[in-house]
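J.: Have a look at this fold, sequence not included:
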């Protein structure tokens, strides 16, 4: 009996050993087309250490940097950041048709323009190409990505003007174009948004001209136009019925009277430093739950209203104004 059992066991072992790859191929989740594309991307990036797990003999759903959809096992996430990678974003990235998240971030040796192949990724919801050395214009083909909810192109070397077509992206929660070398004006089309009103980050560029009045018809939550060369009156962006929470208009050439501006109760951060704003600080500022305030380096005058959070900020929030006075500045004469 013992010999018989041994023979049967040996027989099954021979069957398993004779088909060593049967188990892998039967259980591999990764779509073969996606795997082929990923290996092309790895080769185009010169086989970096961060993609060492991308072994063609293993399941690509288990590889680092990418994730598969558990329902159809297609690659839906590509998230590459803080890696020692040089070169350009491979055009093959556009051959991952189910991709919903694409991130190339903190890759300072990644250069070149944003490849047009990105326009093929019509399922994209989040696109973050930031902290790289990408150059060239902001592509107009982003308008083909109708499902985008988050677009971040910050901290690059992008040049040219802001495409008016970006206003056609109706599902955006946030648009980051800050920290580039963009020129021209803020598109008038941004005031014609018919979908969501995105948080708008345009700081640290070379934008000029006035802010379109049409933006005053929208209810933003975050607006950051700081460190540009913008001019004019932007008081129309405020109002009692607005929903704005965070405002940074610092280091421009905005010029208007602050005295009668009405601020919404939602406002928690207001940065207007280094402009040419005149008038006095409205008494209504004392009613706000401000977490940050800076109106320094302007042309404000009069006493800082007492009460609320206004005295909780130090001198640096108020100094270098024409004749502003009262705590925390010296008393008014």
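T.: Yep, it's here. Just so it is clear, the model here is predicted, and its values are computed rather than measured.
J.: Please count neighbours and contacts with C-alpha atoms only from this point.
T.: Will do.
J.: wouldn't residue 183 be in contact with residue 203 here?
T.: No - the pair residue 183 and residue 203 fails to qualify as a contact (CA atoms under 8 Å) at a distance of 11.6 Å.
J.: and the comparison structure, right after this:
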């Protein structure tokens, strides 16, 4: 009996030691995340100083682990800074070249900073892992830099709502992973590069509205299939743009409004998934094709053109009010007055 009792006691001791040893082992679920990399922390403090130590970055305290700071993120496994997102702050100055010294950065955002001025720094090209570059709603000026074509990992480029001038660099079409490019709401001039009809990868959605672009849309655009949207509105583009359409296309939104486009709409076949079509304020002629009645349109505006003939009955066309159709040469029928 004493021997059995001793054996049971020994077994309990061994089991207790085993549990303690198990609990002392490092576990991914309970181990602390690595601290912010010291190099990255130094660079972030340089960026803060270059922006005149704004209150917006008050949490950037050198005595605190930088992975807990506002407006940036660290990789939870390595502690390297992988996102810098400075947004809607009272910040003056220029984009510090030091941003290029964050080698693991995948997201860089300076957005809604109306006192941010200067040009886009070439130091950004050092960010070889960058996937999202969003410099929008600022007062950045100068050209759209051609060196951005060096950012081969980029999937999203947004330079909208700035004061950028000059022409669009043809080299941007060399970005092989781009899914969307926003150059809208700037002061860009010249024509749309012919190279934008030949992308190195899949076709990105293109936003070029509210600029001063001129000339025709490159005919090579007819071979492109935009997955979601193409917006060329509010420029001075001209000529035939009917090749942007086609039943086999998958695009959902086409906005060509407020340009000088001139083509026969009656000959156009529309993408079957098209939900938003804006052609207002152009020189488009012909009649509205019956094919429009087969679309599940959520938005339509063909006003201020040179269209003629009855508005086809059926589909969504009578859901829109007269303002979607008025100021044409002789369009008629509901919701406009009856045809004579």
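T.: Nice, I can see it. The shown structure was predicted, so the numbers you read here are calculated from the model rather than taken from an experiment.
J.: Give me the TM-score for this pair.
T.: In this superposition the chains share a TM-score of 0.91, using TM-score structural alignment, normalised by the length of the first structure; 308 aligned residues with a CA RMSD of 1.0 Å.
J.: Residue 183 and residue 203 of the first structure: which is more packed in?
T.: residue 203 (24 against 17; other CA atoms under 10 Å).
J.: Secondary structure class of the aligned partner of residue 171 of the second structure in the first structure, three-state.
T.: Aligning on TM-score structural alignment places residue 171 of the second structure opposite residue 165 in the first structure. Following DSSP: H, G, I helix; E, B strand; the rest coil, the label given to residue 165 of the first structure is helix.
J.: State whether residue 238 of the second structure and residue 259 are indeed in contact, as I suppose.
T.: Yes - Residue 238 of the second structure lies in contact with residue 259 (CA under 8 Å); the separation is 6.6 Å.
J.: Among those two, which residue is more densely surrounded?
T.: Ranked by neighbour count (other CA under 10 Å), residue 238 of the second structure and residue 259 place residue 259 first, with 21 against 18.
J.: Over in the first structure, tell me which residue corresponds to the more buried one.
T.: Aligned by TM-score structural alignment, residue 259 of the second structure pairs with residue 252 of the first structure.
J.: Now do the same contact list for that match.
T.: 226-231, 274-275 (CA atoms under 8 Å, 6 or more residues apart in numbering).
J.: one more time with 6 Å, if that's ok
T.: Neighbouring residues of residue 252 of the first structure by CA atoms under 6 Å, 6 or more residues apart in numbering: 227-230, 275.
J.: a markdown table please, covering these and showing distance to residue 220 of the first structure, neighbour count and secondary structure.
T.: Rendered in a markdown table, the data for these read as follows (distance: CA to CA, whole Å; neighbours: other CA atoms under 10 Å; DSSP: H, G, I helix; E, B strand; the rest coil):
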| residue | distance to residue 220 of the first structure | neighbour count | secondary structure |
| --- | --- | --- | --- |
| 227 | 19 | 21 | coil |
| 228 | 19 | 21 | coil |
| 229 | 21 | 20 | strand |
| 230 | 19 | 25 | strand |
| 275 | 22 | 21 | coil |
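J.: Which one of those residues is nearest to residue 116 of the first structure?
T.: Nearest to residue 116 of the first structure among the contacts of residue 252 of the first structure: residue 228, at 28.5 Å, using CA to CA.
J.: Which residue ranges of the stretch 101-250 of the second structure form strands?
T.: For the stretch 101-250 of the second structure, the strands defined by DSSP state E, counting those that start in this stretch cover 107-113, 116-117, 132-138, 141-143, 156-158, 163-166, 180-182, 187-190, 205-207, 212-216, 229-231, 236-239.
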